[in-house]
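1. no sequence for this one, just the structure:
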């Protein structure tokens, strides 16, 4: 079990949160854990049920002597009107039931709202990660294009892909590799272009080429690559290069 989850379950945070004695900072942490971790949510649900049971436990049967006195009074009562304490008991029962239902409803609403908030937080985190990834790409592009030791290779298609043209950039200092798709021929929907690096006589995949013209795309840097190659593969890419479908190849310096 995650150490943070274990610490949460062994502490009294959930109990204090349930009775409203936690700080706003603690509330944020607790609500996030309830939404993200099933074991924490289960524990919170159990505590809710325990609290409800505890509340119900205050409803005690009346002592025998009290019952006898009440029954004795009822027998002496000649009026047919309902005794006042019946009405009082009924009102108390209605108030108690209403309060319990309202409390349970509010708890469910709170959990639902917390779930929405956590979804929004997750979406924001995803946006931040995507933005950071784009910033890294821009940084790498700047490094690779401004490094005088960057090597540039132009891959042109053979007769099977005459309009194919890509430019590969390799920065051996920063260990960065990028490719600029100048033009890619149209392929059937069930086929894609895939790039490979030849290392020790084996073809290692560098990924499927996207039709993003005039845009630098990062590809994995492979130490000891002897050549870059492009093949036509089934949609989604292939594990092994189909060498008979080779459309472009260039040896590296």
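-> That came in fine, so what should we check first? Just so it is clear, the structure is predicted and the values come from calculations on it, not from any experiment. Residues are numbered from 1 along each chain as shown.
2. contacts, neighbours, all on C-alpha from now
-> Fine.
3. For residue 218, pull up the helix or strand it's in.
-> Element membership of residue 218, judged by DSSP states H and E, is strand 216-219.
4. how far does that strand sit from the chain's center?
-> Put simply, strand 216-219 sits 26 Å off its chain's centre (C-alpha atoms, centre = their mean, to the nearest Å).
5. cool, and stretch 80-94?
-> 54 Å.
6. what does the strand holding residue 218 contact?
-> By C-alpha atoms under 8 Å, 6 or more residues apart in numbering, the surrounding residues in contact with strand 216-219 are 137, 141, 176, 177, 178, 179, 180, 181, 206, 207.
7. I'd like those as CSV, with distance to residue 71 appended.
-> Rendered in CSV, the data for those read as follows (distance: C-alpha to C-alpha, whole Å):
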residue, distance to residue 71
137, 86
141, 92
176, 92
177, 93
178, 93
179, 94
180, 95
181, 95
206, 90
207, 87
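8. So among the residues you listed, which ones count as buried?
-> 137, 141, 176, 177, 178, 179, 180, 181, 206, 207 (16 or more other C-alpha atoms under 10 Å).
9. the strands in the protein, which residues?
-> Along the chain, counting by DSSP state E, strands occupy 151-156, 165-171, 176-183, 191-199, 202-208, 216-219, 227-234, 246-251.
10. now the ones you listed in TSV, with distance to residue 98?
-> Below are the strands of the chain laid out as TSV (distance: least, C-alpha to C-alpha, whole Å):
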stretch	distance to residue 98
strand 151-156	76
strand 165-171	71
strand 176-183	66
strand 191-199	64
strand 202-208	62
strand 216-219	62
strand 227-234	64
strand 246-251	75
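11. ok, second structure coming up, stack it against the first:
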């Protein structure tokens, strides 16, 4: 895949380059861009300085035992050389010991940088999840406030539809506003139906039943279609998805409007 300046910046490849997480082809592309593109070079310098600062601020010293063991080995090596003097071997051993110590420190720092990077990713994911939760709460609050405003409107009238002998436990509270031409119903006390049937609401206008909509199974508050000059509200049980005319023998509740 060709590594361009745009996808380098968009996909965070500069950070991965500094952490040594790219393959040889990508590293070569970035190194070439670093030499030819001043903007890329400046960004890389900045990222390296920031990572170095993070590493130093969060650095954890290697376990004390590493230093103690290293110094002990150096001391033992020195005593051995005193018995068989050889200055070249002495300094070679000391240099190798300190090189090992520096290598351990570098590996430790690299590990800490990766840990910091992982923690930053976790914090970013947590912030994103919190933002989604906040958006969900805001949406829920706005929805609740909308229903409350409609129901508490002085022009809104409340009508209760109680279940008949077919469904005596049913109870639907309807809120009708003739000024705003809205109908809202509370279906919390409607018994649950099987998947093959739905409740449907009808308005009686001069003896004709007009469809007001199918009552959703997953909502406790919902708006129905307002019908002008309705004399009563009626609820029937219909096949899933609703019907184009009411099944009168399956009428379970009705109420007359004032």
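-> That came through fine. Since this is a predicted model, take the numbers as computed values, not measurements.
12. For residue 120 of structure 1, find the nearest of the strands of structure 1.
-> Proximity to residue 120 of structure 1 (C-alpha to C-alpha) singles out strand 216-219 among the strands of structure 1, at 29.6 Å.
13. Residue 137 of structure 1 -> structure 2?
-> Here residue 137 of structure 1 is matched to residue 147 in structure 2, going by TM-score structural alignment.
14. And the nearest residue to its match once chain neighbours are set aside, how far from residue 173 of structure 2?
-> Leaving aside its chain neighbours, residue 147 of structure 2 sits nearest to residue 221 (7.9 Å; criterion: C-alpha to C-alpha, 6 or more residues apart in numbering). From residue 221 of structure 2 over to residue 173 of structure 2 the distance is 10 Å, taken as C-alpha to C-alpha, to the nearest Å.
15. Report the set of residues contacting both of these two.
-> 185, 186, 187.
16. Please tabulate those in JSON lines, including the columns distance to residue 202 of structure 2.
-> Shown next, in JSON lines, are these (distance: C-alpha to C-alpha, whole Å):
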{"residue": "185", "distance to residue 202 of structure 2": "13"}
{"residue": "186", "distance to residue 202 of structure 2": "16"}
{"residue": "187", "distance to residue 202 of structure 2": "15"}
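17. Please enumerate the helices of the stretch 1-150 of structure 2.
-> 5-10, 13-18, 24-36, 38-57, 64-83, 87-151 (DSSP state H, counting those that start in this stretch).
18. what residues does the fourth one touch?
-> Defining contact as C-alpha under 8 Å, 6+ apart, one finds that helix 38-57 of structure 2 is touched by 5, 14, 15, 18, 33, 34, 35, 109, 112, 113, 116.
19. was I right about the second one contacting residue 8?
-> Yes. Under the criterion of C-alpha atoms under 8 Å, residue 14 of structure 2 lies in contact with residue 8, with a separation of 6.5 Å.
20. Can you say which of the helices of the stretch 1-150 of structure 2 is nearest to residue 205 of structure 2?
-> Judged by C-alpha to C-alpha, the one of the helices of the stretch 1-150 of structure 2 that comes nearest to residue 205 of structure 2 is helix 87-151, at 23.9 Å.
21. Quick check: end-to-end length of stretch 30-46 of structure 1?
-> Where stretch 30-46 of structure 1 starts and where it finishes are 15 Å apart, if you go by C-alpha to C-alpha.
22. Then stretch 6-15 of structure 2?
-> End to end - C-alpha to C-alpha - stretch 6-15 of structure 2 spans 14 Å.
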